[in-house]
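Engineer: Okay, predicted coordinates and the sequence, questions at the end:
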Amino acid sequence: MHAITIRASGGPEVLDWTEVPDPRPGPGEVLVRVAATAVNRADVLQRQGRYPPPPGASEIPGLECSGTIIEVGEDVDGWQVGDQVCALLAGGGYAEQVVVPAPQLLPVPDGVGIVAAAALPEAACTVWATAVMSAGLRSGEVLLVHGAAGGIGTHAVQVGKALGATVAVTAGSAERLEQCRRLGADILVNYRDQDFVAELQRETGGAHVILDNMGASYLDRNLDALVTGGRLVIIGFQGGLTGELNIGTLMRKRAGIASLALRPQPVAEKGRIVAQVRKNLWPLVERGCVRPVVGRTIPLRQAADAHRGVEEGSAVGKVLLTA
């Protein structure tokens, strides 16, 4: 089969379309013929040499995919050859075929095409695990989503609205904010010329839950933006790895700070998250309350072009690669 491999750490030009050995499923695994995969920020970091795969994971990038099961390993129940699925991966999605642990499989939701389904697993599992399972977002609360025009952000906006939250977002242009408004965002903040802390306090008094992709550079201001008892969940570090935190403010607000990285989680924990997503979020997807947002679709062999687009921030939602 063919796959995208990383020749060396560097720019998009280090991504090569090459022939690699066909994978085979072991016990508890299935083999999926890939219809599409998605470009995530983690793939860019891996290409740059800043986010290596966890031990035992494929060196081929790609943290999610959609496709059709073509082989089922031993000790797999509930799945069979021919099933259309999408899947959360630790790696290997940028390929014509990929082996998937059965607990990390999801059915393609009714009403969603098999290619578009590749935009769902990573965003769905990240948002549900953080905003709902960890932070306990409830109806009537305020959710602040940073980087809201990206793949995870566009999903989080919709989930927040579907759960009855007031959704505030930050993005870097009027066009991207308008896309967020169309998805249901209530409060729009252009981070280039507006202070999200001041805007949020003026509109709502603060956020109950903040989903943050920036990390260090937003740490103290995120704390300022929380209401008493608020919860900050960090899912990225585009703004740096090391920051200062006012412990006095943290304690005075009785706030909570959590973080999540799905990729290094063991299969059992990923399976627990996937099961919750299938039970609670998939019905919202099938009713059209939450839908995959696809900004661009590009052939897999042109993955370098897709990476350039993601780094430039030119697409709203997910950039998909079709096998």
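Structural biologist: Yes, it's here. Residues are numbered from 1 along each chain as shown.
Engineer: make it CA atoms for all contacts and neighbour counts henceforth
Structural biologist: OK.
Engineer: Straight-line length of stretch 111-126, end to end?
Structural biologist: 22 Å (C-alpha to C-alpha, to the nearest Å).
Engineer: Give me the contacts around it.
Structural biologist: Outside stretch 111-126, the residues that touch it by C-alpha atoms under 8 Å, 6 or more residues apart in numbering are 35-38, 63-67, 84-88, 106, 108-109, 151-152, 155-156, 260, 262, 273-274, 277, 281, 286, 291-294, 318-320, 322.
Engineer: Likewise for stretch 15-25?
Structural biologist: Outside stretch 15-25, the residues within contact range by C-alpha under 8 Å, 6+ apart are 1-7, 31, 47, 71-73, 97-100, 301, 303-304.
Engineer: Three-state assignment for the residue positioned nearest the centre of the chain, please.
Structural biologist: Among the residues of the chain, the one closest to the centroid is Ala123, at 2.9 Å (C-alpha atoms, centre = their mean). Three-state call for Ala123 (DSSP: H, G, I helix; E, B strand; the rest coil): helix.
Engineer: how near is it to Ala225?
Structural biologist: 24 Å.
Engineer: let's bring in a second one:
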Amino acid sequence: MSPPAPLMRAVVATAGGALRLSRVPPPSASPSQVLLAVAATAVNRADLLQAAGRYPPPDGVTPVLGLEAAGTVMGTPPAGSGLARGDRVVALLQGGGYADVAAADVGCVLRLPPGWGGDDWAVRGAAVMEAWVAAYQVLLLGGCVRPPAAAAGGGPPPPPIEGTAPWGGSPPLPPRSPPPRSVLVTAAAAGVGTAAVQLAAAHFGVPVVIGSAGTPSRRAAVAALGATATVPRPPAAAPAADASPDAPPPPPPPCAYTDGVRAAAPGGVVDLLLDAVGGGGAWAAHPPLLAPDARWVLYGALGGARAATPAVPAALLARRVSLLATTLRGRPAAYRGGLVAAFGREVLPSMAAFPKGGRLAPVVHTVMRLDDVAAAHELVASNAVVGKVVLRVADP
């Protein structure tokens, strides 16, 4: 009888939402995947939702938590992948990052540039893929393009193909408006927010970048990342449930959030809203802050699901606002792979140069062990984190 296959450590959530570090068989790779020896992963809000039973993994995806990983390539990667055994890589995952071994689609794996991060290469790498690729996606969906001086060779970027996403393929998009000259980022101190502020300011060259965060210290951190102005978090109160559809909206009460945005934005309105809050009072607060033909990209619902108000549709129509809702985890492999490839070409080289001349850097709030995953989730849930909480899985 052959010896049993070795088991690996992996974190799964119980039916009651508790996190359990278990010993399970390692995953096997499909012909389009590669196995990674995970050195580090990071905690995302989606992990908290999955543990609570509110964000199940896509069909056929492992229940092991974790949407990103940094590690080394195991075995023999698929031919044509450009990867080799032992390569240091980062990967965007649909699940499985909280484990010793993860299976990743080859199109969602990027080899880290030489010299990346020094001894902390895995910690820095683990804080990249979910937050930065998601931020890159929402900025592209919001119409951002690199200014001509930043394009390869110093020339202008290629003209966009009307009706398609800038990274090619899917999804279809309406004809482009001019690139935004101002952007408002909610939850700007969170993982995606810290990436979006940096990308908007330093990569896409948006002149006005406004970031919202809940405390003075978190707003100071957002300002240090390149935001031209910071404001408090959006109002939390949801609209009254008994508001009549025919009644005119009441005059808005004084609000540090809306007043701060109006003071910081040219003309008191923004061209692009990157919104991770969605519900609560933010849903009603945002339409008056949007310029004609603005884009509102909704990629989270930290404010809760209850956001019904009769004033919002009329306000969006009056300003011809495009409301786009997006996620990343459930996208087809071709979409995720194309987005990762574009990110690897356009953004990762600038991140690799940090801190020697680079402009972009992942923000790591703290590093914890995989065994401390429950405490790491509690820390992220506390809303006291700036950037990412990284889980070290193996010693470098």
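Structural biologist: That came through, no problem. Only a predicted model underlies this, so the values are computations on that prediction, with no experimental measurement involved.
Engineer: Map the residue nearest to the centre of structure 1 onto structure 2.
Structural biologist: Using TM-score structural alignment, the partner of Ala123 of structure 1 in structure 2 is Ala131.
Engineer: Now do the SS call for Ala168 of structure 1.
Structural biologist: With three-state DSSP as the criterion, Ala168 of structure 1 reads strand.
Engineer: residues contacting it?
Structural biologist: 142-145, 185-189, 200.
Engineer: ok, now Ala91 of structure 2?
Structural biologist: With C-alpha under 8 Å, 6+ apart, Ala91 of structure 2 has these contacts: 68-70, 104, 108-110, 129.
Engineer: most neighbours, which of these?
Structural biologist: With neighbours taken as other C-alpha atoms under 10 Å, the top of the contacts of Ala91 of structure 2 is Ala69, carrying 38 neighbours.
Engineer: Isn't that residue up against Asn44?
Structural biologist: No: with contact defined as C-alpha atoms under 8 Å, Ala69 of structure 2 does not reach Asn44; the gap is 11.8 Å.
Engineer: Would you mind listing the buried residues in the lengthiest helix in structure 1?
Structural biologist: Ranked by residue count and defined by DSSP state H, the top helix of structure 1 is helix 151-162. Residues of helix 151-162 of structure 1 classed as buried: 151-162 (neighbour count, 16 or more other C-alpha atoms under 10 Å).
Engineer: Closest one of those to Gly236 of structure 1?
Structural biologist: Taking C-alpha to C-alpha as the measure, Gly236 of structure 1 lies nearest Ile152 of these, at 10.8 Å.
Engineer: Verify the stated contact: that closest one with Val127.
Structural biologist: Yes: assessed by C-alpha under 8 Å, Ile152 of structure 1 is found in contact with Val127 at 7.1 Å.
Engineer: what are the ranges of the helices in the stretch 51-200 of structure 1?
Structural biologist: 121-127, 151-162, 174-183, 196-203 (DSSP state H, counting those that start in this stretch).
Engineer: The last one corresponds to what range in structure 2?
Structural biologist: Helix 196-203 of structure 1 lines up with residues 257-264 of structure 2 when matched by TM-score structural alignment.
Engineer: give me every residue that touches Ala223 of structure 2.
Structural biologist: Contacts of Ala223 of structure 2 (C-alpha under 8 Å, 6+ apart): 211, 229-230.
Engineer: Can you tell me which of these has the largest number of neighbours?
Structural biologist: Top of these by neighbour count (other C-alpha under 10 Å): Gly211, with 30 neighbours.
Engineer: how about that one, what's its partner in structure 1?
Structural biologist: Aligned partner of Gly211 of structure 2 by TM-score structural alignment: Val169.
Engineer: Apart from its neighbours in sequence, what residue is nearest the residue mapped onto Ala334 of structure 2 from structure 1?
Structural biologist: Matched by TM-score structural alignment, Ala334 of structure 2 corresponds to Ala268 in structure 1. With C-alpha to C-alpha, 6 or more residues apart in numbering as the criterion, Ala268 of structure 1 has its nearest non-adjacent residue at 7.4 Å, and that residue is Pro103.
Engineer: Next, the contact list for the equivalent of that neighbour over in structure 2, please.
Structural biologist: Under the alignment by TM-score structural alignment, Pro103 of structure 1 pairs with Gly107 in structure 2. Counting by C-alpha under 8 Å, 6+ apart, Gly107 of structure 2 touches 81, 333-334, 336-338, 340-341.
Engineer: do you know how far Gly107 of structure 2 is from Gly344 of structure 2?
Structural biologist: 11 Å.
Engineer: quick one: Val76 of structure 1 and Gly147 of structure 1, what's the gap?
Structural biologist: 38 Å.
Engineer: Then Gly78 of structure 1?
Structural biologist: Using C-alpha to C-alpha, we find Gly78 of structure 1 at a distance of 37 Å from Gly147 of structure 1.
Engineer: Next SSE downstream of the longest strand along structure 1?
Structural biologist: In structure 1, with assignment by DSSP state E, the single longest strand is strand 29-39. The first helix or strand that comes after strand 29-39 of structure 1 along the chain, using DSSP states H and E, is helix 41-47.
Engineer: That next one corresponds to what range in structure 2?
Structural biologist: Under TM-score structural alignment, the match for helix 41-47 of structure 1 in structure 2 covers residues 45-51.
Engineer: To what extent does the matching stretch diverge from structure 1 after superposition?
Structural biologist: By mean C-alpha distance after the TM-score superposition for structure 1, the fitted stretch 45-51 of structure 2 averages 0.4 Å away from its aligned residues in structure 1.
Engineer: what's the burial count for Ile257 of structure 1?
Structural biologist: With other C-alpha under 10 Å as criterion, Ile257 of structure 1 counts 16.
Engineer: residues touching it, list them.
Structural biologist: Each residue near Ile257 of structure 1 by C-alpha under 8 Å, 6+ apart is listed here: 231-234.
Engineer: In terms of helices and strands, where is it?
Structural biologist: Ile257 of structure 1 is part of strand 256-259 when elements are defined by DSSP H and E.
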